[in-house]
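1. my questions concern the predicted model and sequence given below.
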Amino acid sequence: MTTEATAKRLAVGDTAPAFTLSDSEGNSVSLADFRGKKTIVYFYPAASTPGCTKQACDFRDSLESLQGLGYAVVGISPDQTTKLEKFASKEELNFPLLSDPEHTVSEAYGAWGEKKNYGRVYEGLIRSTIVVDEEGKVSLAQYNVRATGHVAKLRRDLGIDPK
């Protein structure tokens, strides 16, 4: 069921795949726009669902401190831009949400593949976070992450949490 493209996950040192997607306002956003910054690219299954809302709000509430440490944040889901616009507005999100309805970018990042839920096996978006360094290389790749507490864990894994 899983294709070879979806089976390959990124690893530290890989070149992050280039992308250009539409954001919640219909603007084109590219990974190249973040060149020279450390960028947290996180993939989430669906806007306005409980787990995805919790995760997005966690990034929203942590954005200022992350930016102070040189990180940008970008969220990517298969949702259409209209759904992302409502989600961003309702939750007052302060970072770009990008639409990947064909899941091309999700596949390139290894965030699309086989999932199991309540005994059902299907293909879908795997909640994942990839950190891209200033030169466009992967510095951290996490798959099957939990929505709750993810930003705190990410900070610890990046060595930017003093605790």
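-> Received the coordinates, thanks. Numbers count the residues shown, from 1 in each chain.
2. make it CA atoms for all contacts and neighbour counts henceforth
-> OK.
3. same for the longest helix seen in the chain, what does it pack against?
-> Taking DSSP state H as the criterion, the chain has its longest helix at helix 50-68. Judged by 3 or more C-alpha pairs under 8 Å, 6 or more residues apart in numbering; DSSP states H and E, helix 50-68 is in contact with strand 71-77, helix 150-158.
4. to residue 40, which of these lies closest?
-> Nearest of the helices and strands packed on helix 50-68 to residue 40, taken as C-alpha to C-alpha: strand 71-77 at 4.8 Å.
5. pull the distance from the closest one to the chain's centre.
-> Put simply, strand 71-77 sits 5 Å off its chain's centre (C-alpha atoms, centre = their mean, to the nearest Å).
6. okay, the angle between that strand and helix 50-68?
-> 160 degrees (axes from the mean of the first three to the mean of the last three C-alpha atoms, to 10 degrees).
7. how about the helices in this structure?
-> Using DSSP H, helices in the chain cover 4-7, 50-68, 81-91, 104-108, 150-158.
8. ranking the ones you listed by burial, who's on top?
-> Highest mean neighbour count among the helices of the chain (mean count of other C-alpha atoms under 10 Å): helix 104-108, with a mean of 21.
9. quick one: residues contacting the nearest residue to residue 140 once chain neighbours are set aside.
-> The shortest distance from residue 140 to any non-neighbouring residue, by C-alpha to C-alpha, 6 or more residues apart in numbering, is to residue 131 (5.0 Å). Residue 131 makes contacts with 38-41, 138-141, as judged by C-alpha atoms under 8 Å, 6 or more residues apart in numbering.
10. could I get the residues you listed in TSV, plus columns for neighbour count?
-> Below are the contacts of residue 131 laid out as TSV (neighbours: other C-alpha atoms under 10 Å):
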residue	neighbour count
38	23
39	24
40	23
41	19
138	22
139	21
140	19
141	21
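11. next, the one to line up against it:
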Amino acid sequence: MIEIGQIAPDFTLPRDGGGTVTLSELRPNRVVLFTYGGDGTPTCTNEVMDFNALQAEFAKAGCVVLGLSKDSAKKHDKFIAKMGITLPLASDDGGHVMQDWGAFGEKLFFGKLVQGVLRSTFLINGDGTVAKTWKVDKVKGHAAQVLASVQAL
């Protein structure tokens, strides 16, 4: 897991719309990076939609929100079109970035130990240091909690 105070590992990944996103190029904005399992699943959809609904408030606080899953950029495009999402979604197809960030590994899924996305959120300062991390157990209210942390900085 990424630790508070360390420089966030940089990455460049495909994103919705056919482009790429590079974490370090989002500076000097703060960045909220949240990892989720997949487009269109009920809990993940709720999480993406909650962050999307608060996107304007995050922007007012000088913060960019970026979602990250293993889904392809093409799948992100379909999900965005269907759900009316306006925040960027990056594709970590091989899961390497999520592994580097401690957001992919063993977890219990319906009583079985499996490899998968560990729902996580990271708040990154404008200088690239990690300000706060969350391991997310419950999606409801999480985006608002993250927004409150951004606004408190």
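-> Noted; the coordinates are in hand. Remember, it's a predicted structure, so these values are computed and weren't measured experimentally.
12. hang on, the earlier thing: nearest to residue 15 of the first structure, out of the helices of the first structure?
-> helix 104-108 (11.1 Å).
13. ok, and what's touching the closest one?
-> Contacts of helix 104-108 of the first structure (C-alpha under 8 Å, 6+ apart): 5-6, 17, 19, 43, 76, 100, 112-113, 125.
14. average offset of it relative to the second structure?
-> In the superposition against the second structure, helix 104-108 of the first structure averages 0.7 Å from its aligned positions (mean C-alpha distance after the TM-score superposition for the first structure).
15. residue 137 of the first structure: neighbour count?
-> 18 (other C-alpha atoms under 10 Å).
16. tell me which residue of the first structure lines up with residue 14 of the second structure.
-> Matched across to the first structure, residue 14 of the second structure falls on residue 22, judged by TM-score structural alignment.
17. meant to ask about residue 34 of the second structure, not that
-> By TM-score structural alignment, residue 34 of the second structure lines up with residue 42.
18. distance of that match relative to residue 68 of the first structure?
-> 19 Å (C-alpha to C-alpha, to the nearest Å).
19. again, but for residue 33 of the first structure
-> From residue 33 of the first structure to residue 68 of the first structure the distance is 18 Å (C-alpha to C-alpha).
20. ok, the residue mapped onto residue 88 of the first structure from the second structure to residue 45 of the second structure distance?
-> The alignment partner of residue 88 of the first structure in the second structure, by TM-score structural alignment, is residue 80. Per C-alpha to C-alpha, residue 80 of the second structure is found 10 Å from residue 45 of the second structure.
21. relative to residue 135 of the second structure, how far out is the residue of the second structure most remote from its centre?
-> Taking C-alpha atoms, centre = their mean, the residue of the second structure most remote from its mean C-alpha position is residue 111, at 25.6 Å. Separation of residue 111 of the second structure from residue 135 of the second structure (C-alpha to C-alpha) stands at 19 Å.
22. could you do residue 143 of the second structure as well?
-> Applying C-alpha to C-alpha to residue 143 of the second structure and residue 135 of the second structure gives a distance of 13 Å.
23. anything in contact with each of these two?
-> By C-alpha under 8 Å, 6+ apart, no residue touches both residue 143 of the second structure and residue 135.
24. ok, now which ones touch the match of residue 14 of the second structure?
-> Per C-alpha under 8 Å, 6+ apart, neighbours of residue 22 of the first structure: 28-29, 81, 98-99.
25. Provide a PyMOL selection command restricted to the buried entries of these.
-> Only the buried entries of the contacts of residue 22 of the first structure go into this PyMOL selection, using 16 or more other C-alpha atoms under 10 Å:
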select buried, resi 29+81+98+99
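26. just the contacts of residue 22 of the first structure: which are in strands?
-> 28-29, 98-99 (DSSP state E).
27. please name the nearest non-neighbouring residue to the residue positioned nearest the centre of the second structure.
-> For the second structure, the residue nearest the mean C-alpha position is residue 34 (1.9 Å; C-alpha atoms, centre = their mean). Distances taken as C-alpha to C-alpha, 6+ apart place residue 121 nearest to residue 34 of the second structure, at 4.2 Å, with adjacent residues excluded.
28. show me what residue 74 of the first structure lines up with in the second structure.
-> Under TM-score structural alignment, residue 74 of the first structure pairs with residue 66 in the second structure.
29. how far away is residue 100 of the first structure from residue 70 of the first structure?
-> Separation of residue 100 of the first structure from residue 70 of the first structure (C-alpha to C-alpha) stands at 25 Å.
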